[in-house]
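Peer 1: Sequence below, structure please.
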Amino acid sequence: MTPPAPKRRVTVNDVAREAGVSPATVSKALNDTGQLRPATRQSVREAAERLGFVLDGVGRSLASGRTYSVAVLTGDAIGRFSIPIMLGAENALAAGKMLVFLCDSRDDPLREQHYLRNLLERRAEGVIVTGRRTEPRAPIDAALPAVYAFAPSADPADCSVIPDDEAGVTLVVDHLVALGRTRVAHITGPASHLSARTRAEWGAARLATHGLEPHGAALFGEWSEAWGRAATEALIGHGPTLPDAIMCGSDQIARGVTERLRERGVRVPADIAVTGYDDWDVMVDGSRPTLTTINPRLGQIGRRAAELLLDKIAGRERPGIERIAPQLVSRASTLGEL
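Peer 2: Predicted coordinates:
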């Protein structure tokens, strides 16, 4: 059989004939340039859509002097935080037909510099810098417009978008107190992590506003289910009084907590309510009962970082730190089966 002839590429001239305008008008309409009546611009775009016309990206870049590309530079090799942030950024950048690259430095400074050099060579227009921890990081060493997401820049002159952990912990404590819980323990990750310290310290401070003290000192360990089980055993195996709520610094820890409580015959939430942090679907849905937790809205962090990056590319500087308000997601581990 004779193979079908390759489909001919639709050209600007084809679109011009379809819309009844000149090729120059087509170029202006599709590239958002020139002074055209809205009806003419819309007519050209509809004609291009009917014919399946695809803009020549290379020609567009040469004509405008832009590459319409930005990068998300991360040290989060697992992608637990960087992927939702990138997806949020893509949602904001898609309207401008911007292409987004993901560059994983794996927390290696040499690899990071390699990516930055390549981005400069490829004339990327900007970069969103993110990571897996919330500690401030050193600014990137490159002449690229940059916005920092999740992990802020240590330079206050830079623009950073971060989760509001203090607001998240406030939501959790107020939720537990409203449910009548007064003996609130806290199990969290390594004391070397800013997020673990912030959640523990702010939890104690928020309890104090309700006239309450934490049920014992915060227990610092690992971001793991195994640590959640071990810490729970320490809590319920010692002392004359059990907590009536356990706040956890992550959903992984909280899942380990609920498992160990169930194994020991402690009812969740009838005897002890449990909360997590991060709203990681794999953990909250896999926990029994499902976890009440805090959604830090990583997608919104990415979207806002992208919006600020577009402003910076356009010459509108917005220095400082912007915090994204989290959301409390109430489920069975505090409310019971609904």
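Peer 1: For the rest of this, base every contact and every neighbour count on C-alpha atoms.
Peer 2: Noted.
Peer 1: secondary structure class for residue 102?
Peer 2: strand (DSSP: H, G, I helix; E, B strand; the rest coil).
Peer 1: What separation do you get for it and residue 17?
Peer 2: Residue 102 sits at a distance of 40 Å from residue 17 (criterion: Cα to Cα, to the nearest Å).
Peer 1: all helices for the stretch 201-338 of the chain, in order.
Peer 2: Along the stretch 201-338 of the chain, counting by DSSP state H, counting those that start in this stretch, helices occupy 225-237, 251-263, 281-286, 298-313, 332-335.
Peer 1: same check, this time on the stretch 1-150 of the chain
Peer 2: 12-19, 23-30, 38-51, 57-64, 82-93, 109-121.
Peer 1: Now the second one, please; I'll put the structures next to each other:
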Amino acid sequence: RMTAETRERIRETARLLGFRPNSLAQSLLRKRSFTVGLLTNDTYGRFSLPLMAGVSDALVDKGVSVFLCNVEDDQRLGQLHVEAMLDKRVDGIVATGKRIDRHLPVDLSNLRIPVVYAFTQPDPGAVGLVSDDADGARLAVEHFLRLGRRRIAHVSGPASFAVVHARAEAYRDVLKENGLAVREPLLGAWSEAWGHDAVAKLFGKAGREGWPDGVFCGNDQIARGVIDALRERGIRVPEDVGVIGFDNWQIVAEATRPPLTS
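Peer 2: Here you go, the predicted structure:
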């Protein structure tokens, strides 16, 4: 209820004085804090940091800030962070982790604020966003087929991970659909060292005609180990053997030589 001239004069005075509105008081009036909490036990940040960047990009233009809390695998620590978020009256919580078949070590049910799960096991009936591992694996193997690769091996992580079985099943399905021989996937660790060891198993005994001409890896670390081991054997990538990773861990994929398809 003031003229434009008066409004502008007030704004200019506020700018000169460095005045800032009291966001806590505004939150009480609006019954919103314009903050969202993000809980994770992904201490490496491989999945949680890109996810946080996406959440922040989606919310920043709406005036909403995101803050990250690491719960590790400690139920007590997780509960402390949840209580702190509730005390700060966050508008919602995004729960994320390092695998989709494990729940965060904290109870987020019945909080009376929205909770969204991303890349972690959700509560029953909750909103959960997870990766489509089967279709991702299918895309990788089909890409090899389009390039003319026909002897495709699969090297992946521990059998205790649900994603390992989802990717391996899709790998088998694509090869069967195209009438190609299926090599039993090699399962090990999520590490470069395992990728290196897997090459010894795949390229050690059989003659060159029995070697794979494509290796689909369960993650980018394994793929990097595979590429290093092939280089040591004088096998060219991608001329002799194609290699595809999974997860698109950018810092690993871009630093691999040659740069990794993932």
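Peer 1: hang on, the earlier thing: please identify the deepest-packed of the helices of the stretch 1-150 of the first structure.
Peer 2: Mean neighbour counts were compared across these using mean count of other Cα atoms under 10 Å; the top stretch is helix 82-93, at a mean of 22.
Peer 1: mean deviation (superposed) between that one and the second structure, please.
Peer 2: Once the two models are superposed, helix 82-93 of the first structure sits on average 0.7 Å from its counterpart in the second structure (mean Cα distance after the TM-score superposition for the first structure).
Peer 1: now that helix: which residue numbers in the second structure?
Peer 2: The aligned range for helix 82-93 of the first structure in the second structure is 48-59, by TM-score structural alignment.
Peer 1: Kindly report the same for stretch 202-210 of the first structure.
Peer 2: Counting by TM-score structural alignment, stretch 202-210 of the first structure corresponds to 170-178 in the second structure.
Peer 1: I'd like the distance from that stretch to the chain centre, please.
Peer 2: Chain-centre distance of stretch 170-178 of the second structure: 25 Å, with Cα atoms, centre = their mean, to the nearest Å.
Peer 1: Check stretch 235-245 of the second structure too.
Peer 2: With Cα atoms, centre = their mean, you get 25 Å for stretch 235-245 of the second structure.
Peer 1: Would you mind listing the buried residues in that stretch?
Peer 2: For stretch 235-245 of the second structure, burial by neighbour count (16 or more other Cα atoms under 10 Å) applies to 237, 241, 242, 243, 244, 245.
Peer 1: ditto for stretch 93-103 of the first structure
Peer 2: For stretch 93-103 of the first structure, by 16+ other Cα under 10 Å, it's 93, 100, 101, 103.
Peer 1: Considering those residues, which is situated nearest to residue 228 of the first structure?
Peer 2: residue 103 (32.6 Å; Cα to Cα).
Peer 1: Which residue is the nearest non-sequential neighbour of the alignment partner in the second structure of the closest one?
Peer 2: Aligned against the second structure by TM-score structural alignment, residue 103 of the first structure finds its counterpart in residue 69. Of all residues not flanking residue 69 of the second structure in the chain, residue 39 sits nearest, at 5.1 Å (Cα to Cα, 6 or more residues apart in numbering).
Peer 1: and that neighbour, how many neighbours does it have?
Peer 2: Residue 39 of the second structure is flanked by 26 other residues according to other Cα atoms under 10 Å.
Peer 1: OK, contacts around it?
Peer 2: Counting by Cα atoms under 8 Å, 6 or more residues apart in numbering, residue 39 of the second structure touches 68, 69, 70, 71, 93, 94, 95, 96.
Peer 1: how about it, what's its match in the first structure?
Peer 2: Under TM-score structural alignment, residue 39 of the second structure pairs with residue 73 in the first structure.
Peer 1: Return the residues in contact with the nearest residue in space to residue 127 of the second structure that is not next to it in sequence.
Peer 2: In space, and not counting its chain neighbours, residue 127 of the second structure is closest to residue 116: 5.3 Å by Cα to Cα, 6+ apart. By Cα under 8 Å, 6+ apart, the contact set of residue 116 of the second structure is 93, 94, 95, 126, 127, 128, 129.
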